[in-house]
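Student: All I have is the shape, not the residue letters:
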């Protein structure tokens, strides 16, 4: 059945591929991005030519998000799915990132998602249905060096999604996390670097490690044809097409070996959540469509 879908960060990376996959699958799609009539004008036109509708939205601005979600739902004639795809990455020594650097990352990767969900959730609760998808990362489950603020933001995103899963389940709203590994997209061309390089000398030769790791990982990606970003778009589309109540909470997408280990972590996490919630007598909150509150609006 066709769904009415909004996806943030639609202009690049996984966003553009996901828009196309969703349209090919018969879904109605609104893609959001900044500067629709500016630097992203060509991207917006390309998505429009595919059949998507475009809405201006800056996830770092609350008024922009509220207006964008409202406009998207009006254009679609409703709202079934929201894909929180917009995100930024980093590369560098964690100590060298200033608090202001951290704030830039969290504004998009965490606070931006909270803005989007706050704008969309009331509609979904009112209709007793909906799906919220969060594009996280394997680095939201396992830390790797030189991605410090990004790691932390994705760990925070995972916790944010966990809580929405629990607090929205009885209103019929599903939540799902997609955890990609590293893929060759324009995401890597826009990584934020630390603002403070004044401490670099005291790190000595170890300062070369971030660049060396980046080069090594880039070579590994180029040599692995299985690590195709289209597979992330396919995974998101498959989630949407799954029956209500049958969607996995976490889906990893990786063909470099790291994903296999994160799957094991996820399985243990799910068992732990089930055990703890069961002990407190609230295990039903892990299942969408559980007993609804008396006043669900």
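Tutor: Happy to help now that I have it. What you are looking at is a predicted structure, and each value in this text was computed from that prediction instead of being measured.
Student: C-alpha only now, for contacts and for neighbours.
Tutor: Fine.
Student: following the strand or helix carrying residue 123, which helix or strand shows up next?
Tutor: Secondary structure assignment for residue 123, by DSSP states H and E: helix 112-127. Per DSSP H and E, helix 112-127 leads on to strand 130-135 as the next helix or strand towards the C-terminus.
Student: about what we covered before: what's the angle from the helix holding residue 123 to strand 130-135?
Tutor: Angle, helix 112-127 to strand 130-135, by axes from the mean of the first three to the mean of the last three CA atoms, to 10 degrees: 160 degrees.
Student: Give me the buried stretch members for helix 112-127, please.
Tutor: By neighbour count on 16 or more other CA atoms under 10 Å, the buried set for helix 112-127 is 112-117, 119-121, 123-125, 127.
Student: Distance to residue 162 added to the residues you listed, as a markdown table?
Tutor: Below are the buried residues of helix 112-127 laid out as a markdown table (distance: CA to CA, whole Å):
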| residue | distance to residue 162 |
| --- | --- |
| 112 | 16 |
| 113 | 13 |
| 114 | 13 |
| 115 | 16 |
| 116 | 16 |
| 117 | 13 |
| 119 | 18 |
| 120 | 17 |
| 121 | 15 |
| 123 | 20 |
| 124 | 17 |
| 125 | 17 |
| 127 | 21 |
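Student: one more structure, for comparison:
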């Protein structure tokens, strides 16, 4: 894919400030991965300040991982302010389908906020698409895996959901799909061990916010580039722990290290990405 190097360099040069209303479990990791990719984080979820914070930022990430009624209202306020300012807004519907609160909140957010991108695992995105679903906690249901056998069907529903919502759809897992209503990318970067540490999806959503904020004229490609970047850093982190005989905690450390050291050339050279414009 063209522009991968340029997209990362734009993030480094512009250092976008990203407002995160995010998951308490992974908030520190999200802040650190944003710093590592060249952006700056703000974590603010009180309704009394979210509009002000959003107004000084370049993008907004909404993650429902540790959901409560107070933060739902803050998400709505921040999202509407970001829409008013034409800032990119990214939704991570963590665990949508696992409870009525998560599913109904996801529906409300989609009704009241215009999202630039929606990123989740296959079960979460299917819940967004169908309005109901099931997950294994906050993980994808094993029955919903994206495989070589069902990839065309998954591409079709990703494009349909993009057309319905107006948002870029990013489905991440063993095989990643990033699509709008017309085009799609299939990405095969990453390593299975990334699923053994919490927060890789949340971190990806955070950096997607930065990539979109820094590349307003290349939104679909920027979303795909962020997915490639995270997968490549996972690959590099795994290579590092095999050298050092490290475990999962080391993997997370090296993942963030790899993001801080990632160059545009490495991103362009290691990206395993295929564009799909038409489906048979």
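Tutor: Yep, it's here. Owing to the predicted nature of the structure, the values given are computational and were not obtained by experimental measurement.
Student: TM-score for this pair?
Tutor: Taking TM-score structural alignment, normalised by the length of structure 2 as the basis, the two superposed chains have a TM-score of 0.39; 178 aligned residues with a CA RMSD of 6.0 Å.
Student: picking up where we left off before, helices and strands around the helix holding residue 123 of structure 1, which ones?
Tutor: When contacts are defined as 3 or more CA pairs under 8 Å, 6 or more residues apart in numbering; DSSP states H and E, helix 112-127 of structure 1 sits against helix 62-76, strand 81-84.
Student: could you redo the last one with a cut-off of 7 Å?
Tutor: When contacts are defined as 3 or more CA pairs under 7 Å, 6 or more residues apart in numbering; DSSP states H and E, helix 112-127 of structure 1 sits against helix 62-76.
Student: What's the first helix or strand after the strand or helix carrying residue 241 of structure 2?
Tutor: Assigned by DSSP H and E, residue 241 of structure 2 belongs to helix 219-244. Going down the chain from helix 219-244 of structure 2, the next helix or strand is helix 248-261, by DSSP H and E.
Student: So which bits of that next one are buried?
Tutor: Of all the residues in helix 248-261 of structure 2, those buried under the rule 16+ other CA under 10 Å are 248, 251-252, 254-260.
Student: can you state the direction angle for it and helix 219-244?
Tutor: On the basis of the same axes, to 10 degrees, helix 248-261 of structure 2 is oriented at 130 degrees to helix 219-244.
Student: So the residue nearest to residue 116 of structure 1 when sequence neighbours are not counted versus residue 32 of structure 1, what's the distance?
Tutor: Leaving aside its sequence neighbours, residue 116 of structure 1 sits nearest to residue 65 (CA to CA, 6 or more residues apart in numbering; 6.1 Å). In this view, residue 65 of structure 1 and residue 32 of structure 1 are 10 Å apart by CA to CA, to the nearest Å.
Student: Likewise for residue 270 of structure 1?
Tutor: To residue 32 of structure 1, residue 270 of structure 1 is 32 Å away according to CA to CA.
Student: Neighbour count: those two, which is higher?
Tutor: Neighbour totals were compared for residue 270 of structure 1 and residue 32, and residue 32 leads with 28 against 14 (other CA atoms under 10 Å).
Student: for that one, helix, strand, or coil?
Tutor: Under DSSP: H, G, I helix; E, B strand; the rest coil, the three-state class of residue 32 of structure 1 is strand.
Student: pretty sure it is in contact with residue 53, am I right?
Tutor: No - if you go by CA atoms under 7 Å, residue 32 of structure 1 and residue 53 don't touch, sitting 8.6 Å apart.
Student: Next, the angle from the lengthiest strand in structure 1 to strand 130-135.
Tutor: Criterion DSSP state E: the longest strand present in structure 1 is strand 173-180. Going by the same axes, to 10 degrees, strand 173-180 of structure 1 is angled at 20 degrees with respect to strand 130-135.
Student: buried set for the helix or strand just after strand 173-180 of structure 1?
Tutor: Later in the chain than strand 173-180 of structure 1, the nearest helix or strand by DSSP H and E is helix 209-222. The neighbour-count check on helix 209-222 of structure 1 (16+ other CA under 10 Å) flags 210, 221 as buried.
Student: Can you get me a residue count around residue 53 of structure 2?
Tutor: Residues near residue 53 of structure 2, counting by other CA under 10 Å, number 20.
Student: Can you say which helix or strand has it in it?
Tutor: Residue 53 of structure 2 belongs to helix 50-56 when assigned by DSSP H and E.
Student: what does residue 251 of structure 1 give?
Tutor: Residue 251 of structure 1 belongs to strand 250-253, assigned by DSSP H and E.
Student: What helices and strands are in contact with the helix or strand following that strand?
Tutor: Toward the C-terminal end, the helix or strand that comes next after strand 250-253 of structure 1 (DSSP H and E) is helix 258-279. Contacts defined by 3+ CA pairs under 7 Å, 6+ apart place helix 258-279 of structure 1 against strand 250-253.
Student: all helices of structure 2, in order?
Tutor: With helices called from DSSP state H, structure 2 shows them at 4-14, 27-37, 50-56, 69-85, 100-112, 122-130, 151-165, 200-214, 219-244, 248-261, 264-270.
Student: tell me which residues in the third one are buried?
Tutor: Using 16+ other CA under 10 Å as the test for burial, helix 50-56 of structure 2 gives 50-51, 53-55.
Student: ok, which pair from these is furthest apart?
Tutor: Distance extremes for those: the farthest pair is 50 and 55 at 8.4 Å, using CA to CA.
Student: From residue 154 of structure 1, how far off is the residue nearest to residue 116 of structure 1?
Tutor: For residue 65 of structure 1 relative to residue 154 of structure 1 (CA to CA), the value is 20 Å.
Student: and residue 92 of structure 2, which of the helices of structure 2 is closest to it?
Tutor: Shortest separation from residue 92 of structure 2 across those is recorded for helix 200-214, at 6.6 Å, computed as CA to CA.
Student: could you check the angle helix 4-14 makes with the closest one?
Tutor: Between the axes of helix 200-214 of structure 2 and helix 4-14, defined by the same axes, to 10 degrees, the angle is 80 degrees.
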